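> coords please:
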Amino acid sequence: MALDNFVAFEYLQQTVAVRMQNTYVDGYANFGWQLQEVKEGVHGVTLSFKRDRTIAHKTELNRLQKTFEQQLARVIRLERAKSVGARIVGLTVGIGGAAFMAGSVFAWEAALIVLSIILAVPGFLA
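Coordinates of the predicted model:
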């Protein structure tokens, strides 16, 4: 009978950053997922997976997969936190330096040369 060879599949799509593509592909392979398609998009790469629905120990695999996804989300948040802190410091120093330079220019226009020099020094350092 033709139904003896039938295999039911379940499907999964994940949109991930390009730099995390290999991590997701390798990780999902450990849970029985087979990569079917990779689509490049605006916000990253969309990975399409499939796996046999009758896989052994499916409940345990789903639990482990959920833990894996949570840990990867945590890694992504930690990577983002590194750049966010540096960006905030950079913007603060830049805006502060611009404010000192603006104060220096206004002091120069008001013929307050000493104040202009005092305000220009931190402006140049920033």
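> CA only for contacts and neighbour counts going forward, please
Noted.
> need the three-state assignment for Gln14.
strand (DSSP: H, G, I helix; E, B strand; the rest coil).
> hmm, Lys39 and Val45 touching each other?
Yes: the pair Val45 / Lys39 is scored as a contact, 5.6 Å apart, by Cα atoms under 8 Å.
> those two: which has the busier surroundings?
Each of Val45 and Lys39 has its neighbours counted (other Cα atoms under 10 Å); Val45 has more, 18 against 10.
> gap between the more buried one and Arg80?
18 Å (Cα to Cα, to the nearest Å).
> wait, is Ala56 part of a strand?
No: if the criterion is three-state DSSP, then Ala56 is coil and not within a strand.
> show me what contacts the nearest residue to Trp33 once chain neighbours are set aside?
Using Cα to Cα, 6 or more residues apart in numbering and skipping the chain neighbours, the partner closest in space to Trp33 is Arg51 (4.8 Å). By Cα atoms under 8 Å, 6 or more residues apart in numbering, Arg51 lies in contact with Phe9, Glu10, Tyr11, Gly32, Trp33, Gln34.
> where does Val42 fall, helix, sheet strand or coil?
Quick answer, by three-state DSSP: Val42 is coil.
> number of residues surrounding it?
Using other Cα under 10 Å: Val42 sits among 7 other residues.
> also this sequence, please, to line up against the first:
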Amino acid sequence: MNEITKNSRDFVGYEYKDLTAPEDKFSLYLDSYENFGWSVDPNAPQRQEHGLITVTVKRDRRIVNKAELTRLQRNFDACVQEIEALERSKTSGPLILALTVGLIGTVFMALSVFAVTAQPPHIAACILFGAPGIAGWVAPIFIYQRRLHQKIRQIDPLIEEKLEEAYHLCERGHQLLPH
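Sure thing, here's the model as predicted:
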């Protein structure tokens, strides 16, 4: 009656890694990391804070082609970082330009206020400085929108190229995995 049942599973040693990604890119990271031999560790909790999601992933320590998979994974990580930098650059240039125009408008408005509060008031100087001041406060909205659309048209093809490169790396990694 004392039967010892043997488990047919062999020992597997895992290596672990915390994978942290922005919420909007989390699925891209998770799906892609599977192509480098990683899977989500069901025993580790998922953490979320400040727009980032962190999960623990694991893979077999003795996975075949580990060095090449790690190299491909690093190249993938570099591609994704470049994509994130390109995404940030879409808004940073237009924002800086709009803020600069707004700041110049504020300087003109300050000169207008100084002109009208001077003794005696300089109404002509007030009008002369006030008009570009108002324009400097209104124009940034339109400047930002126009420059943003130009940047999007300029940068989106670069992002698509980087995504294709990342997908190609994932495809090569997937081919190296034992099936």
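> one step back: show me what the residue nearest to Trp33 of the first structure aligns to in the second structure.
Under the alignment (TM-score structural alignment), Arg51 of the first structure pairs with Arg59 in the second structure.
> cool, Val89 of the first structure as well?
Match for Val89 of the first structure (TM-score structural alignment): Leu97.
> do the same with Leu72 of the first structure
By TM-score structural alignment, Leu72 of the first structure lines up with Val80.
> is it fair to say that match lies in a strand?
No: read with three-state DSSP, Val80 of the second structure is helix and lies in no strand.
> for Thr70 of the second structure, see how far away it is.
Counting by Cα to Cα - Val80 of the second structure and Thr70 of the second structure are separated by 15 Å.
> can you give me the neighbour number for the alignment partner in the second structure of Glu109 of the first structure?
Using TM-score structural alignment, the equivalent of Glu109 of the first structure in the second structure is Thr117. Applying other Cα under 10 Å, we find 13 residues neighbouring Thr117 of the second structure.
> same deal with Gly93 of the second structure?
14.
> host element of the match of Val89 of the first structure?
In this assignment (DSSP states H and E), Leu97 of the second structure forms part of helix 66-117.
> how big's the offset between that helix and the first structure?
Helix 66-117 of the second structure differs from its equivalent in the first structure by a mean of 1.0 Å after superposition (mean Cα distance after the TM-score superposition for the first structure).
> now that helix, how far from the chain's geometric center?
12 Å (Cα atoms, centre = their mean, to the nearest Å).
> can you check stretch 140-149 of the second structure too?
That offset, for stretch 140-149 of the second structure, works out to 21 Å (Cα atoms, centre = their mean).
> what span of the first structure is that stretch aligned with?
Using TM-score structural alignment, stretch 140-149 of the second structure pairs with nothing in the first structure.
> just the residues contacting stretch 75-94 of the second structure, thanks.
Counting by Cα under 8 Å, 6+ apart, 143-145, 147-148, 151-152, 155, 159, 162-163, 165-166, 169-170 sit against stretch 75-94 of the second structure.
> of the residues you listed, buried ones?
143-144, 147-148, 151-152, 155, 159, 162-163, 165-166, 169-170 (16 or more other Cα atoms under 10 Å).
> Leu169 of the second structure maps to what in the first structure?
Leu169 of the second structure maps onto nothing in the first structure, by TM-score structural alignment.
> and the gap between Gly37 of the second structure and Lys25 of the second structure?
19 Å.
> sorry, back to before: with neighbour count, distance to Leu112 of the first structure and secondary structure added, can I get the contacts of Arg51 of the first structure in CSV?
Shown next, in CSV, are the contacts of Arg51 of the first structure (neighbours: other Cα atoms under 10 Å; distance: Cα to Cα, whole Å; DSSP: H, G, I helix; E, B strand; the rest coil):
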residue, neighbour count, distance to Leu112 of the first structure, secondary structure
Phe9, 13, 78, strand
Glu10, 11, 75, strand
Tyr11, 13, 72, strand
Gly32, 17, 74, coil
Trp33, 20, 72, coil
Gln34, 18, 72, strand
